[in-house]
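>>> sequence and predicted structure, then a few things I'm wondering about:
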Amino acid sequence: MKNITLSADDKLIEAARARARAEQTTLNEQFRRWLADYVRQEQKTGSAMALIEELRGQVRTGGRKFTREEMNER
């Protein structure tokens, strides 16, 4: 595991540590969770965009443009 150094306001750090203690964890553990979620969001976005591109090649409208109302019908 690699160490990194972050800078933040002292009061913010203390408040975050207090919250982590209340949740029976550490600020380091909370940061690791946040970092994993941050990366996962980007991966999900990439997967979603890949699916959209794949579907674009499969869905045909015959050149017809749908109205806003048609696109929002359920």
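That came through, no problem.

>>> use CA for all of it now, contacts and neighbours both
Fine.

>>> output the contacting helices and strands for the top helix by length along the chain.
When the chain is parsed with DSSP state H, its longest helix is helix 27-56. If you count contacts as 3 or more C-alpha pairs under 8 Å, 6 or more residues apart in numbering; DSSP states H and E, helix 27-56 packs onto helix 10-22.

>>> which residues touch the helix it packs on?
Applying C-alpha atoms under 8 Å, 6 or more residues apart in numbering, the contact partners of helix 10-22 are 26, 27, 30.

>>> counting neighbours, which bits of stretch 9-18 end up buried?
By neighbour count on 16 or more other C-alpha atoms under 10 Å, the buried set for stretch 9-18 is residue 17.

>>> please produce JSON lines containing the contacts of helix 10-22, extended by distance to residue 14.
Listed next are those as JSON lines, based on distance: C-alpha to C-alpha, whole Å:
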{"residue": "26", "distance to residue 14": "12"}
{"residue": "27", "distance to residue 14": "10"}
{"residue": "30", "distance to residue 14": "14"}
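
>>> second structure for comparison follows:
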Amino acid sequence: MKNITLSIDESVLQAGRAYARAHNMSFNVLVRRLIEQTVLPQKDTWLHDTFSLMDAINVSSNGKKWTRDELYRV
């Protein structure tokens, strides 16, 4: 694996380190994953697309709560 040098604003670096620590990973792993997710084809884009569609529709449950039986009723 190759090493690279990056220039990054100190506040962004500290925030990135804090985020990585909170998610039990190193800053190096965080940066590697972000780059991989950005430049490599994603196998699970369907999941992202599904959640994007759900976020984009303008509907509301109006506070209605469903039971498990109601959710599984076909």
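Structure received. Just so it is clear, the model here is predicted, and its values are computed rather than measured.

>>> picking that back up, quick one, which of the contacts of helix 10-22 of the first structure are buried?
26, 27.

>>> quick check, nearest of the contacts of helix 10-22 of the first structure to residue 36 of the first structure?
Comparing these against residue 36 of the first structure with C-alpha to C-alpha places residue 30 closest, at 10.0 Å.

>>> counterpart of the closest one over in the second structure?
For residue 30 of the first structure, the aligned residue in the second structure is residue 30 (criterion: TM-score structural alignment).

>>> now its match: closest residue in space, sequence neighbours ignored.
Leaving aside its sequence neighbours, residue 30 of the second structure sits nearest to residue 20 (C-alpha to C-alpha, 6 or more residues apart in numbering; 6.1 Å).

>>> whereabouts in the second structure does the next helix or strand after the longest helix of the first structure align?
Counting by DSSP states H and E, the element after helix 27-56 of the first structure in chain order, helix or strand, is helix 68-72. Across the second structure, nothing matches helix 68-72 of the first structure (TM-score structural alignment).

>>> which parts of helix 68-72 of the first structure are buried?
Buried residues in helix 68-72 of the first structure, defined by neighbour count with 16+ other C-alpha under 10 Å: none.

>>> how far does the longest helix of the first structure sit from the chain's center?
Helix 27-56 of the first structure sits 5 Å away from the centroid of its parent chain (C-alpha atoms, centre = their mean, to the nearest Å).

>>> return the set of buried residues in that helix.
residue 27.
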